[in-house]
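A.B. asks: what would the 3D arrangement of this be:
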Amino acid sequence: MAISFNFVNSLFYIPKKKTCEWLILVCYLEHAEIETLDYVFCSDEYILNLNSRYLNHKFYTDILTFDYSENHRITAEIYISVDRIKDNASKFKNTFQQELKRVMIHGLLHTLGYKDKSVVLKRLMRKKEDDCLLLFDNMKHVSRETAPIYNKC
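C.D. replies: Okay, the predicted model is just below:
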């Protein structure tokens, strides 16, 4: 099991241990397990190139999720545009960190089977994101000795 945070032309703070524990906990609550989860934080231009090359979309996006998961075993590459996160944080009157967590969990939720192609599905996805953000905010560090599911961080 591996969770990685990769930075392409950008660098900012992520509370790695807590974020890792949070992602594992969300998967655990959804009856899934992380095999390999790679987050890549990049620029608008980087993600535009991927969006064009792999999806034939000629527009910027905040996130691209390449999901290779099978049988509740999560394997994915999640690309996040730091430029979009900054702009959206300002637009939606959020902090950078809050918008970042929302987009990170949005990508993970896609690997867990959540969709957002209709108004109803978008509403369900947003509710799940809100629940996951609340979970993060209420998490206290759990020691490896007292919580076996965290031994994978």
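A.B. asks: drop to CA atoms for contacts and neighbour counts, all remaining ones
C.D. replies: OK.
A.B. asks: not counting sequence-adjacent ones, nearest residue to V8?
C.D. replies: Leaving aside its sequence neighbours, V8 sits nearest to C42 (CA to CA, 6 or more residues apart in numbering; 4.9 Å).
A.B. asks: wait, doesn't that neighbour sit right on F5?
C.D. replies: No - under the criterion of CA atoms under 8 Å, C42 is not in contact with F5, lying 10.9 Å apart.
A.B. asks: counting by contacts, list what whichever helix or strand N49 is part of packs against.
C.D. replies: Take DSSP states H and E as the rule and N49 turns out to sit in helix 44-55. Helix 44-55 sits against strand 63-67, strand 73-81, helix 82-91, with contacts defined as 3 or more CA pairs under 8 Å, 6 or more residues apart in numbering; DSSP states H and E.
A.B. asks: the structure of the following sequence is requested for comparison with the preceding one:
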Amino acid sequence: MISFNYETDFKLKDEAIFSDWISNVIMSEGFKEGDINYIFCSDDYLHKINVDFLNHDTLTDIISFDYSVGKELHGDVYISVDRVEDNAKDFEVSFNDELSRVMVHGVLHYCGYKDKTEEDKKLMRSKEDEYLSKRS
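C.D. replies: Coordinates of the predicted model:
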């Protein structure tokens, strides 16, 4: 089950559309949907998690904790709404497009995609683009 949690004033306009879309991504990748929690928060909230759990003293748009078991995906995806907003402006895309990219990015990590090397980043971006084109 995909759930949405809010540690900020931001709220998704239509949770069901996002939930169905992410479920379809998971199924298309050959995985089973377990419990996936999206937590929307502020820069400060996510920065604290980044420092406390990953020892990274930087701002980021997303941190995902993967608790998957075999082919059943489970995890917590923390998304800074502040970062998504700033990145959307920087990349000259809509907030909704950037938010969708970050949301699918988190679940693609659970499917085994990485983004540490240039080659991995290209594949991740290609998968993001593929699934963004299928979003309602």
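A.B. asks: contacting residues for K71 of the second structure?
C.D. replies: Contact analysis of K71 of the second structure by CA atoms under 8 Å, 6 or more residues apart in numbering lists 30-32.
A.B. asks: list just the nearest of those residues to D14 of the second structure.
C.D. replies: Nearest to D14 of the second structure, judged by CA to CA, of the contacts of K71 of the second structure is K32 at 22.8 Å.
A.B. asks: how about the spatially most central residue of the first structure, secondary structure?
C.D. replies: The first structure has M104 as the residue nearest its centroid, 2.0 Å off, counting by CA atoms, centre = their mean. Here M104 of the first structure is recorded as helix under DSSP: H, G, I helix; E, B strand; the rest coil.
A.B. asks: what sits against it?
C.D. replies: 78, 80.
A.B. asks: from K13 of the second structure, how far off is the equivalent of it over in the second structure?
C.D. replies: Aligned counterpart of M104 of the first structure in the second structure: M103 (TM-score structural alignment). In this view, M103 of the second structure and K13 of the second structure are 14 Å apart by CA to CA, to the nearest Å.
A.B. asks: repeat for N24 of the second structure
C.D. replies: From N24 of the second structure across to K13 of the second structure, the span is 19 Å (CA to CA).
A.B. asks: for those two, indicate the residue with more neighbours.
C.D. replies: N24 (17 against 9; other CA atoms under 10 Å).
A.B. asks: which of the helices and strands packed on helix 44-55 of the first structure sits closest to L121 of the first structure?
C.D. replies: That would be strand 63-67 among those, by CA to CA, at 17.2 Å.
A.B. asks: returning to what we had before: only whichever of the contacts of K71 of the second structure are buried, select them in ChimeraX.
C.D. replies: To isolate the buried members of the contacts of K71 of the second structure in ChimeraX, using 16 or more other CA atoms under 10 Å:
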select :31,32
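A.B. asks: now, which of the contacts of K71 of the second structure lie within helices?
C.D. replies: Within the contacts of K71 of the second structure, no residue falls in helices by DSSP state H.
A.B. asks: what's the closest of the contacts of K71 of the second structure to K127 of the second structure?
C.D. replies: Nearest member of these to K127 of the second structure, counting by CA to CA, is G30, at 13.9 Å.
A.B. asks: relative to K32 of the second structure, how far out is the spatially closest residue to the closest one that is not a sequence neighbour?
C.D. replies: Once flanking residues are discounted, G30 of the second structure sits nearest to K71: 7.8 Å by CA to CA, 6+ apart. Plainly put, K71 of the second structure is 6 Å away from K32 of the second structure if you go by CA to CA.
A.B. asks: before we move on, what about L123 of the second structure?
C.D. replies: 22 Å.
A.B. asks: for N71 of the first structure, give its distance to V8 of the first structure.
C.D. replies: N71 of the first structure sits 31 Å away from V8 of the first structure, going by CA to CA.
A.B. asks: those two - which one has more neighbours?
C.D. replies: Each of N71 of the first structure and V8 has its neighbours counted (other CA under 10 Å); V8 has more, 12 against 7.
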